[in-house]
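> build me a structure from this.
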Amino acid sequence: MEKVLMKGNEALAEGAIRAGCRAYFGYPITPSSEIAEYMARKYPKIGGVFLQAESELAAINMVYGAASTGARVMTASSGPGISLKQEGISFIAEAELPCVIVNISRGGPGLGGIQPAQSDYFQATRGGGHGDYHTMVLAPASVQDMMDFAMEGFELADKYRIPVMIMAEGTLGQMMEPIILRDPVTPGYEKPWATTGCKGRKPNVITTLHLPPEELEQRNRYLKSKYDLIKAREKRAETFMTEDAKLVLVAFGLMSRVAKRAVMEVRKRGIKAGLIRPITLWPFPDEHIVEAAENGAKLFLSLEINMGQMVEDIKLALNGRSRVEFYGRIGIIPNPEEIVGVVMQIAEREGL
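Sure thing, here's the model as predicted:
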């Protein structure tokens, strides 16, 4: 296997290409712009379609159109741009059109800044737009993940006919690491629903309009059954030293790498700490949280680059079994020593 040094945004774009994505529509915004730049350079050589739209609203509606033909299609943006796409994402989710949407996150609210942040957690995991819907959300923690999750994202999107969001911090999009280039895959999902021309069959109609209330309710119940199936099958997390942990750190993305180093350091000092790294932010891996609590974890510490959004999901998972605390920064990724200090203070206070 070939090993190369790549920037996170470019690794994600290359992963999408190797997954068979041949259409990209987007509008540039820091710190995601390298994804569009990479596609603009690559697609003319491989027969792909690249279009820089006039706005984020136009881009997401182009994704709707391309996805309805059965093509593997992607868009990428950051914070405010993802907000502008939310109406289109709601339409895509209701129409059950598979696609991949990338959020290389920046701080907020408002324009915020381009520093690293995980402040779009609620936006990603709660749908973000109008109506009862979900997107699957994957949270990479390395440049290798950026490539791998792009490829996996298209597989999940086609498998469940759902938009898949990849949410990464701006720092991860910009940093460089050595990665293994994955072999290209051939998309293998049949798409009899696609609008590819009648060709002697009844026409396929893709719509999100359901005026009769009974029809709308039936449609929403059907979508909920699909989301329940995804929750039953696709919860993913990495666990580290949680078997005997009394204090469990919960962190995703780049913060999980800092947390893992902190766990190793406090273990040397006799503190039974562990780590749960959610890989799917939706569906949230609540079963991994519950298992750690049943193994004896007394306290869970949510580490986030925001003001504590994932705390809600941890508390919902635990349902009172254990206590939850929070430590976070905005626009700043704390170093392992900072997290070690926080953990040692908690351990001393709690007698762990």
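
> switch to C-alpha atoms for all contacts and neighbour counts from now on
Will do.

> how about residues contacting the helix or strand hosting Met62?
Assigned by DSSP states H and E, Met62 belongs to helix 56-68. Identification of contacts with helix 56-68 by Cα atoms under 8 Å, 6 or more residues apart in numbering yields 23-27, 52-53, 72-75, 81-82, 84-85, 88-89, 91-92, 97-99, 194-195, 206.

> strands - which of the residues you listed land there?
Ala23, Tyr24, Phe25, Gly26, Gln52, Val73, Met74, Thr75, Cys99 (DSSP state E).

> could I get the residues you listed as CSV with distance to Glu37?
Shown next, in CSV, are the ones in strands among the contacts of helix 56-68 (distance: Cα to Cα, whole Å):
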residue, distance to Glu37
Ala23, 13
Tyr24, 11
Phe25, 11
Gly26, 10
Gln52, 10
Val73, 16
Met74, 14
Thr75, 12
Cys99, 19
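
> can you select the buried ones among the residues you listed for me in PyMOL?
Those of the ones in strands among the contacts of helix 56-68 that count as buried under 16 or more other Cα atoms under 10 Å are selected in PyMOL with:
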select buried, resi 23+24+25+26+52+73+74+75+99
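
> residues in contact with Thr196?
Thr69, Gly70.

> what's around Ser78, how many residues?
26 (other Cα atoms under 10 Å).

> the spatially closest residue to Thr239 that is not a sequence neighbour in helix, strand or coil?
Using Cα to Cα, 6 or more residues apart in numbering and skipping residues adjacent in sequence, the residue nearest Thr239 is Ile276, 4.6 Å away. The assignment at Ile276 comes out as strand when based on DSSP: H, G, I helix; E, B strand; the rest coil.

> so Ile276 is in contact with Ile289, correct?
Yes - using Cα atoms under 8 Å, Ile276 is in contact with Ile289, at 7.5 Å.

> report the contact partners of Phe154.
Counted by Cα under 8 Å, 6+ apart, Phe154 has contacts Ala16, Ala19, Arg72, Pro98, Cys99, Val100, Val164.

> helix, strand or coil for it?
Applying three-state DSSP: Phe154 is helix.

> quick check: it vs Ala141, distance?
Distance of Phe154 to Ala141, given as Cα to Cα, to the nearest Å: 18 Å.

> here is the second sequence; please produce its structure so I can put it next to the first one:
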Amino acid sequence: MGKVLMKGNEVIAEAAVHAGCKYFFGYPITPQSELVAYMARRLPEVGGLFLQAESEVAAINMVYGAASAGVRVMTSSSSPGFSLKQEGISYLAGAQLPAVIVNIARGGPGLGNIQPAQSDYFQVTKGGGHGDYHTPVLAPASLQEIVELTKDAFDIADRYRTPVILLGDGMLGQMMEPVEFTEGTEIRKFDKPWATTGTRGDGTPRTITSLDLDAESLEKRNWELQRKFAAILENEVRFETYLTKDADYIMVAFGTVARITMNAVNKAREVGVRVGLIRPISLWPFPEKPFLETRGRVKGYISVEMSAGQMVEDVRLVVEGHAPVDFFGRTGGIVPTQEEIFEKIMMAARGVTV
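Now for the predicted structure:
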């Protein structure tokens, strides 16, 4: 097929089709509306079904129904719309149903604005609904990485019977880059004997629900979920490190902000400051390994985010006081610049803290 120039939102949609997704239920909201429009055109071409729901709440419950039948299904939204889906995501987690949910985050709180932000970090990583559950979260930094991580998201969802979140921001959704889709890639098939596709062999109906009125039974289900989450923690951690082996200071950033931070790291290296970068790709499970390997020898960490400071809390938890953890962020939809991040690095190198 070769490389094609596409917008981020459309890349997610096409990558989902290549991953075997034929069902999409969603609702338009800026800055992810192109994803919905692309699916409306594309899914009928592959024998799939697109339905624009009357609301985000309706869309996530339609996803619940399709996932119960064992098909690969996706929905997408942006921050305030994603907030409306939280009850349904909790239901999906409780019923152990696989689905992919895209959040192209925008400035908040409230309706906020349509500019890029990362202030949904708490909502996606800490379980935005009620109950003891987690959702795996993947955060791509480029459009080509979207292609790979969208496929991974569907595979993780099916492997563990869990909803998976693909988190971007308005910048990632709206930017255009050349991407390549590998033709003929085999779509992994997962056995789904639990799916509501008819009665069981003995004639009993298959049912899927997150409701369990017996306390002991619900506790048993919760411990089953915790064992699954432990397996995800063991097997699905993803991260990238850059120039960390000799670094005195380590920057931490995810998504598009990591790209800007990498440029600032290179600029600092040019003037003799030894600094590196840890880029979490899975936000949950959060990658502890690169921090455990560096926290005993570096002078400090700086978390760079498009928020008032959210991921920085996870960085501090894993560093456990072995080194100072500082923060630099812009919020309200403002993107931190390379020059601002570079200055933050230079202040750390000079021993200046703010």
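
> overall similarity of the pair, as a TM-score.
Once superposed, chain against chain, the TM-score is 0.97 (TM-score structural alignment, normalised by the length of the first structure); 350 aligned residues with a Cα RMSD of 1.3 Å.

> where do the helices of the stretch 251-354 of the second structure begin and end?
255-270, 289-292, 311-319, 338-349 (DSSP state H, counting those that start in this stretch).

> same check, this time on the stretch 1-150 of the first structure
8-18, 33-46, 56-68, 79-94, 121-125, 143-160.

> which of those helices sits most buried?
helix 8-18 (a mean of 27; mean count of other Cα atoms under 10 Å).

> pull the residues that contact that helix.
By Cα under 8 Å, 6+ apart, helix 8-18 of the first structure touches 32, 34-35, 38-39, 74, 142-144, 146-151, 154, 172-177, 182-185.

> Val252 of the second structure maps to what in the first structure?
For Val252 of the second structure, the aligned position in the first structure is Val250, judged by TM-score structural alignment.

> does Thr150 of the second structure touch Ala19 like I think?
Yes - between Thr150 of the second structure and Ala19 there is a contact under Cα under 8 Å: 7.4 Å.

> pull the most distant pair out of the ones in strands among the contacts of helix 56-68 of the first structure.
Using Cα to Cα, the two most remote members of these are Gln52 and Cys99, lying 17.4 Å apart.

> distance check, the residue in the first structure sticking out farthest from the centre against Lys231 of the first structure.
The centre of the first structure is farthest from one residue, Gly200, which by Cα atoms, centre = their mean lies 39.7 Å away. Per Cα to Cα, Gly200 of the first structure is found 38 Å from Lys231 of the first structure.

> returning to what we had before: so what does the residue nearest to Thr239 of the first structure match up with in the second structure?
So Ile276 of the first structure corresponds to Ile278, using TM-score structural alignment.

> which ones are touching that match?
With Cα under 8 Å, 6+ apart, Ile278 of the second structure has these contacts: Phe239, Glu240, Thr241, Tyr242, Thr244, Ile250, Met251, Val252, Ala253, Pro290.

> I'd like the distance between Pro116 of the first structure and Arg349 of the first structure.
In terms of Cα to Cα, Pro116 of the first structure sits 31 Å off from Arg349 of the first structure.

> so these two - more neighbours on which side?
Neighbours around Pro116 of the first structure and Arg349, counted as other Cα under 10 Å, are more numerous at Pro116. The numbers are 25 against 9.

> relative to the second structure, which residues correspond to the helix holding Met62 of the first structure?
Helix 56-68 of the first structure maps onto residues 56-68 of the second structure, going by TM-score structural alignment.

> mean deviation of the matching stretch from the first structure?
Superposing on the first structure and averaging over aligned pairs (mean Cα distance after the TM-score superposition for the first structure), stretch 56-68 of the second structure comes out at 0.3 Å.

> return the distance of that stretch from the chain's centre.
19 Å (Cα atoms, centre = their mean, to the nearest Å).

> ok, stretch 33-41 of the first structure next?
The answer for stretch 33-41 of the first structure is 20 Å, by Cα atoms, centre = their mean.

> how about stretch 258-272 of the second structure?
25 Å.

> just to revisit the earlier point, can I assume the residue farthest from the centre of the first structure sits in a helix?
No - going by three-state DSSP, the assignment for Gly200 of the first structure is coil, not a helix.

> ok, it to Ala67 of the first structure distance?
22 Å.

> equivalent analysis for Gly108 of the first structure, please.
30 Å.

> go on, Arg182 of the first structure?
Relative to Ala67 of the first structure, and taking Cα to Cα, Arg182 of the first structure is found at 24 Å.

> strands of the stretch 101-250 of the second structure, residue ranges please.
137-138, 163-169, 176-180, 239-242, 249-252 (DSSP state E, counting those that start in this stretch).

> what do we get in the second structure for Val266 of the first structure?
Match for Val266 of the first structure (TM-score structural alignment): Ala268.

> need the contact list for its match.
Arg274, Val275, Phe342, Ile345, Met346.

> give me the buried entries from those.
Buried among these by 16+ other Cα under 10 Å: Arg274, Val275, Phe342, Ile345.
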